[in-house]
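1. Return atomic coordinates for the entry below.
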Amino acid sequence: MSARTHFGLAAAALLAACAPTTQEGPAATASASAPEISLDTLKTVTQLLSSDEYQGRAPTTPGEEKTVALIADRFEKAGLRPGNEGNWFQDVPLVETIATPTPLRVTGGAEPLTFEFRTDMVANTYQVQPSVSLDNSDIVFVGYGINAPERGWNDYAGVDVKGKTVVILINDPDYQTQGLEGPFNGRAMTYYGRWTYKYEEAARQGAAAAFIVHETEPASYGWNVVQSSWTGAQYNMDAANNHMDQSRVIGWLTNEASQQLFAAAGKDLASLSAAAKQKGFKAVPLGLQASVGLTNEIKRQASRNVIGVLPGATRPDEYVIYTAHWDHLGICDAVDGDSICNGAVDNATGTAGLVALAEAHAKAGPADRSIVFLAVTAEESGLLGSRYYGENPVYPHAQTVGGINMDGLNVVGNTRDLVVIGKGKSGLEDYLQRAADDMGLDLKNEPTPEAGYYYRSDHFSLAKFGVPMLYAESGEDLVDGGIAAGRAAAEDYRANRYHQPSDEYDPAWNWDGAIRDLSLYYRIGRDLAESDAWPNWVEGDEFRAIRDRSRAGAQ
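-> Next up, the predicted model:
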C-alpha cells in the first residue's frame, strides 16, 4: 500500500533534480519543444500492460516476464541503449511471503474480543520465517507513534514497549489543521505520518507487534484499499538477517474494531486520540493482551528494474532520469467475479509515458547530458525497486542532475492547472514555473497535503539519497467542466477503481491532458539535459545536507 499517489485526476507525474555547484536555477537554455508525443504508443502500451494476459503485473510472476520483456523491447525500438553495463535489467532480490493469520484475540477486558482477518483487521510480518506467534502481549496506546527529537516530540517517552503490542494512529498530530503551520507542518503530512514510519519506529522501540488504527480521512483511502493491499503475496527486500530486527506482527485495525478494543479497556478512542494531538502526550497501557499467529509461504526470487539510456553528447557522465513503476497488485480480491487488479491507470499509463518520452528524446537526438529511463519494480510493496536502485545506483547520485517520475497519467482531459506536492522544497520549481507559464497553466499548491503524497512514490527513494525531487501533477480544474468535474473524477477513481479490479483500460479515455503533461515533462528534462545547472533543495530542507555532501564529494 505504499506510494498511493492518485489524487488529483487519477494521475501523477513527478519531477526531480539535483544539487549545488555553480548554478541552482533554470539554465539559460533555449526552450525545449517536444517532438510529438505518440498517442498510439500511450494507448498501445497501456492496453497491453493492463490486459488480463499480464495478470496484474505482480513481481516475480509470469506477468512480470511479459512486462519487462515488453518494456525492454520498446526501449530498444525507441533507440535507447541498454542502461546497466550492456544489460536492460537490474536484478532486485526480493522475498515473497503469503501470510495466513489466525484471528486476533484480545483478553483482559470484561469479555474477550475476537477480530477476524480482513473484516476487522489485517496482519502480516516483515520477518521471514515459516511461522510467527504473538501470545498475551500487553497492549499500549502510543498515540501517533512518533519519536522526533528535533521537534521535541516523543510518544514513546517514559514507556517500555519491548515485547508489547502498540496501537498507533495514522498521519500526524496536526493533520486537521487548515494551514501549513504546526509542529508537523500543519495539514501537510511529514514522513512521521506515514504507515511505513510507524512500523519502523515501533521496531526500533522493540515492540513485538504494531497495529495502526484505520480512519479514511487521515489515511486518505478506505478500508477496501487496506484489504486489497495487505492480502495475498507481499514482497520485501531479501536480507541476510531475514528482517528479524522488525516487529513480529504488523497490521491495521478497522476503526470499529479499534473502538471496541478501547472500550474493553474502559477507554474512549476519540478522547485518547484528541489527547494524542497534544505535545507531551504520554502512552497509555490498556491493560489488555493480544494474541495472533501467522503461517508464511516463502519464496525468494529476483525481480527486475528495466533501464535504458540515451548517452549524452558532451557530458555523458551527468544524468537526467525519468522513472515509472511497472508493477501492480496481480491477483487480488474478486469484485463481481473479476480477481485481476490490472492497474491500467496505476501504473500502465505511467510506464507507457516512459516509453513515449524515450521515443521523443531519441527522435530529438542526444542532449549534452545522458538521459536515463528507469522502469522500477515493486512500488506497490513499499517502493522496493526504486529503493534498491537508490541503494545500488547504476548512475551515481552525485552525478544525477534530475528526473521525472510518472505514477499515473491524466486520462480525463486537459486542465487549466498543475499542482505541486511539497511546494517550496527545491529549485526545480523554477523549471516547472517557467514551463507552466509558457504553456498558460496555473501552478497551485496541493489541495490535500494531509495525504502525504510526497512520501508515497518512487521519487522519495531518490530524495532520501539527496537527489532533489519535484512532484507535480495535473490539477482539478478541467477545461471541460471546471473544478467540480475534476474533483468528481478524482473522487470517483479513488472510491471505485484505485487498487481494485475495475482499474482497467477504457478506449473512451481522453488523453489530451496526458500528452500535454508529457510535453511539459519532456521540456523540463530536456532543459536539464542541455544545461550545466545543478538545482538543489532549498536551505533548511530535510534533504539539503545529504545532497551538499554528495555533490561536494563529486567535485
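
2. Please count neighbours and contacts with C-alpha atoms only from this point.
-> OK.

3. Burial check on the nearest residue to Pro173 once chain neighbours are set aside, number of neighbours?
-> Excluding the flanking residues, the one nearest Pro173 by CA to CA, 6 or more residues apart in numbering is Lys277, at 4.5 Å. Look at Lys277: counted by other CA atoms under 10 Å, it has 15 neighbours.

4. Tell me who's in contact with Lys277.
-> Applying CA atoms under 8 Å, 6 or more residues apart in numbering, one finds that Lys277 lies in contact with Gly143, Tyr144, Pro173, Asp174.

5. for comparison, sequence B:
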Amino acid sequence: MRTAAALLAAFAASACTTIDTSAPAADGQISVDTLKTVTEQLSSDAFEGRAPTTPGEEKTVNLIAERFRTAGLQPGNRGSWFQDVPLVETTATPTALRIRGGQSPLDFQWRTDMVANSYQVQPSISLDNSDIVFVGYGINAPERGWNDYAGVDVRGKTVIILVNDPDYQAEGTEGPFNGRAMTYYGRWTYKYEEAARQGAAAAFIVHETEPASYGWNVVRSSWTGAQYNMDDPDNHMDQSKAIGWLTRDAAVRLFNDSGLDLDQLSQAAKQKGFRPVPLKSKASIGLTNTIKRQASKNVIGILPGSTRPNEYVIYTAHWDHLGVCDADATGDNICNGALDNATGTAGLIALAEAHVRAGRADRSIIFLAVTAEESGLLGSRYYGENPIYPLAQTVGGINMDGLNIFGNTRDFVVIGKGKSEIEDYLKRATDDLGLELKNEPTPEAGYYYRSDHFSLARFGVPMLYAEGGEDLVNGGLQAGRAATQDYRANRYHQPSDEYDPRWDWSGAVRDLQVYYRIGRELAEGTAWPNWYEGDEFRAIRDRSRAGQ
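-> Sure, this is the predicted structure:
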C-alpha cells in the first residue's frame, strides 16, 4: 500500500482545507460524509482490525453490503451481496531456527532474528538437518536466460534468497529485470513459489529495508499471528515445509559461520551466470500450527448496464487488515488499517453512490470489495479464478489501495506506467483536472504486483493502479517525500494507522473524480482497451477475448 505513504503531511496543514463537492454528475459527486463515516466505522476498535474470518469481518462485510444497498446497487452474486472465499487459517508457533555444522552453533529466535510459517496445512512440521544453499535472487526465468538454481538440486534443502530483482539499484528502467522497476520475479510471493517448484524444504528471504521497501517491524507484524491461504484439498503439500524471513544481521552471522561474506555473494548474485553456493551448515526448525477452516467473503454489488449489460467495468478495493497484532508502546494491539484500506473501501462506496446518481451507463459497473489482500491477494485471486462475471467480457478496471487523506497534490502517479491502454483514459481525466501525470517515484518497490489489480491482470483484464502523487499543494515535493518516510516508519501495518478527524479529504475527492471519469468513459464507450504491445499480460488478454 503506497498511497498513504506518498501523501501524508502535517496535521496542522490539513485541518482547514475546503472541499469542493459541487462537481456535476459527469465529474462524479463524491460524498465526503461517506468517506469520513465509513472510514471511521471500519477502522474503529469495534471492528478489531478487520481480519478475515473474525467477528470483525462479519461487521465489515455487513456494513459494506448495507452501504451498497442504500447506494442503489443490486446484489452482485445471483441475488447475494457475497462471494464465499474458502480460506484456511494457520497460526504457527515456531521453535528457534537452529544452525549446526559451521564454525559454531547458532540459534535464531522467532520475531527477533527470523519469522517462519508454512503454506502446508499440518498440525506439526519438522525440518531436521537440512543442507543450506544460497540461491541468489531465487529466480528461474528461461525467457531472460537467468537461472539461480542452475547446477544444483535443492530438493529437501533450505534455500536462502535475496529480496527484489538483481538490478533493483539501477538508475533507470533498463536491465535484465527492467532495472529499477521491479518485476514479479522480485516479489517474495514468487520466490516462495519457485523454491517450492524446485523442491526446497524451506526458503528464507534475507530482509533489507531498501529492496523490501519496508522495515523489519512490518515483516514481524505481517508474519506473526494468524496467516491465511486458500483452502486446498491437498493441504498445499506441494509447498515448502517452512517459509520465512531472516534479518540482515542474522543472515550475516549465518554466512560468516560458513566462512562466507554475504555482501560479496550478494554482488555476485547480481550478475548473469551466478551459480548457487552451498553453506557448510544445516538448518532445523519445528512449527506447531493451530488450524481453522472457514469461508471469508468478498462483497459485490453491480449497477446493471442499460444497453450492454453483459459488458463490465470493475472497481476493486480490499476491506481486510491485520486484526490483532503486536502491541505498540501504549499497549494498543489492534492494527486498525484506517488508511490501509478503510479509505479505499469508503472510496468504493462513494464511487457507487456517484455512479448511481448519474444513472445507468451503457455497460454494467461492478463494485468488488475483496478479502485477504494482506494475506497475499487471496480474495481477488479467488474472484479471478472463479469470476462471477466473465473476465473476457470485463472491459477493464481500477483498484484503490488507500486514498489521499492529507490534501491535494499537483500530480497524479501511475503505478507500473506503460502497461495498458487504460492509461490513455487516465491521461484524459488528469488533463481535464489540470494534473501532471508522473511515473511512480519508487518503481523498485514493485507496487503493481502488490495489490488486488494484479489478481485480475494476471488473467488478462486491463487494470489500472494510479493515485495522487507527492507534490502536495501545501508543502510541495519536500513535504510529500518526508511524509512517505514518516508513514513507512511510524504507521504502515502498525496500530497507529488510525482514523484522525483532522484529515483533509480534498485530495481523496479529487482522486475519486479521476477514477469516476475513467470508469464512466469505459462504461459509456464501446472500446475494449488492451495491454500495450509487448506487455506481459497482452497475450493472455488476446487469448481470453478470442475465447481460447
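
6. one step back: just name the closest of the contacts of Lys277 of structure 1 to Ala334 of structure 1, please.
-> Among the contacts of Lys277 of structure 1, Tyr144 lies closest to Ala334 of structure 1 (CA to CA), at 33.1 Å.

7. for the closest one, what are its contacts?
-> Asp155, Ile168, Leu169, Ile170, Asn171, Asp172, Pro173, Gly193, Lys198, Ala276, Lys277.

8. Please repeat the previous calculation with a cut-off of 6 Å.
-> Taking CA atoms under 6 Å, 6 or more residues apart in numbering as the criterion, Tyr144 of structure 1 is in contact with Ile168, Leu169.

9. where does it fall, helix, sheet strand or coil?
-> Look at Tyr144 of structure 1: counting by DSSP: H, G, I helix; E, B strand; the rest coil, its state is coil.

10. what do we get in structure 2 for it?
-> For Tyr144 of structure 1, the aligned position in structure 2 is Tyr137, judged by TM-score structural alignment.

11. Going along the chain from whichever helix or strand Ile71 of structure 1 is part of, find the next helix or strand for me.
-> Assigned by DSSP states H and E, Ile71 of structure 1 belongs to helix 62-78. Helices and strands here follow DSSP H and E; after helix 62-78 of structure 1, the next one along the chain is strand 81-82.

12. Which stretch of structure 2 lines up against the very next helix or strand once past that following strand?
-> The helix or strand immediately downstream of strand 81-82 of structure 1 is strand 89-101, counting by DSSP H and E. Counting by TM-score structural alignment, strand 89-101 of structure 1 falls onto residues 82-94 of structure 2.

13. do the same with stretch 204-218 of structure 1
-> Counting by TM-score structural alignment, stretch 204-218 of structure 1 pairs with residues 197-211 of structure 2.

14. now do the same end-to-end measure for that stretch.
-> Start-to-end span of stretch 197-211 of structure 2 (CA to CA, to the nearest Å) is 24 Å.

15. which residues sit against it?
-> For stretch 197-211 of structure 2, contacts defined as CA under 6 Å, 6+ apart pick out 154-162, 164, 215, 240-248.

16. go again using 7 Å as the cut-off
-> Stretch 197-211 of structure 2 has contacts (CA atoms under 7 Å, 6 or more residues apart in numbering) with 154-164, 192, 195, 215, 240-248, 251, 445.

17. on that earlier part again, now the helix holding Ile71 of structure 1 on structure 2. Mean distance?
-> Helix 62-78 of structure 1 differs from its equivalent in structure 2 by a mean of 0.3 Å after superposition (mean CA distance after the TM-score superposition for structure 1).
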